[in-house]
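Peer 1: Structure of the sequence below:
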Amino acid sequence: MFVRIVKMSFHKEHIESFLSIFEEKKTLIRASKGCTLLELYQDKTTPEIFFTYSYWEKEEDLETYRNSLLFKEVWAKTKALFNDKPLAWSVDKKVSLQ
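Peer 2: As a prediction, this is how the structure comes out:
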């Protein structure tokens, strides 16, 4: 299992459009093979910045999603709303305390 973190920054006037896209597609994204968690965060001090955290069973599962029609549709709509280049990381969780 690994975590995919994506940082996205939007023009203020496009935040609601992004949230609408996410709301519409989040269940389908989460239902993708190998995706075990999907979360969306918004920065407290810079509300134009959002992060998605998704947990994936295998790297192949993420790649299958990234090559899917669903991803291509969501990404095409989302990237048109950016005000900066998105950043993404794939990381292994080392410690989790709850």
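
Peer 1: CA atoms for contacts and neighbours, from now on please.
Peer 2: OK.

Peer 1: Run a quick neighbour tally on the closest residue to residue 82 other than its chain neighbours.
Peer 2: Nearest residue to residue 82, sequence neighbours excluded (Cα to Cα, 6 or more residues apart in numbering): residue 10, at 4.3 Å. By other Cα atoms under 10 Å, 23 other residues sit near residue 10.

Peer 1: was I right about residue 10 contacting residue 80?
Peer 2: No: applying Cα atoms under 8 Å, one finds residue 10 not in contact with residue 80, separated by 9.2 Å.

Peer 1: here's the other one to compare against:
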Amino acid sequence: MKSFVVIVDIISKKDKVDFAKEALLSLLDVTRAEQGCVVFDLHQDKENPAHFFFYEVWETKELWEAHMNTAYFTAYKEKTADVFAEISFNVMTKIDMETSC
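Peer 2: Okay, here's the model as predicted:
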């Protein structure tokens, strides 16, 4: 089964890093419990603490879209409206290579 992979690249405002991290962490458990969520991992750059990214794997695009429209995610977006300098969503496809010796 093909999965739907999303990388969310996030840069918080320099003076909002702690608030951003707390808000992003608040999404983990509730999102991981959603139907169709396979992987939902948050990462923070060791050299630039304002840089975060989510690595997400969903069973389908439709289930990811449903996640993006949940009440808790809508509330999160309102709560963090002035926290982030940049956010980009990248839909990815895993590439498998066959290796031969």
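
Peer 1: Any idea what the TM-score comes out to?
Peer 2: Comparison of the two superposed chains (TM-score structural alignment, normalised by the length of structure 1) gives a TM-score of 0.84, and 95 aligned residues with a Cα RMSD of 1.7 Å.

Peer 1: that older thread, tell me how far the residue nearest to residue 82 of structure 1 lies from residue 96 of structure 1.
Peer 2: 30 Å (Cα to Cα, to the nearest Å).

Peer 1: cool, residue 2 of structure 1 as well?
Peer 2: Residue 2 of structure 1 is 13 Å from residue 96 of structure 1, by Cα to Cα.

Peer 1: Overlap in contacts, those two.
Peer 2: Counting by Cα atoms under 8 Å, 6 or more residues apart in numbering, residue 2 of structure 1 and residue 96 have no shared contacts at all.

Peer 1: Those two: who's more crowded?
Peer 2: Neighbour totals were compared for residue 2 of structure 1 and residue 96, and residue 2 leads with 17 against 5 (other Cα under 10 Å).

Peer 1: Map the more buried one across to structure 2 for me.
Peer 2: Using TM-score structural alignment as the criterion, residue 2 of structure 1 maps onto residue 4 of structure 2.
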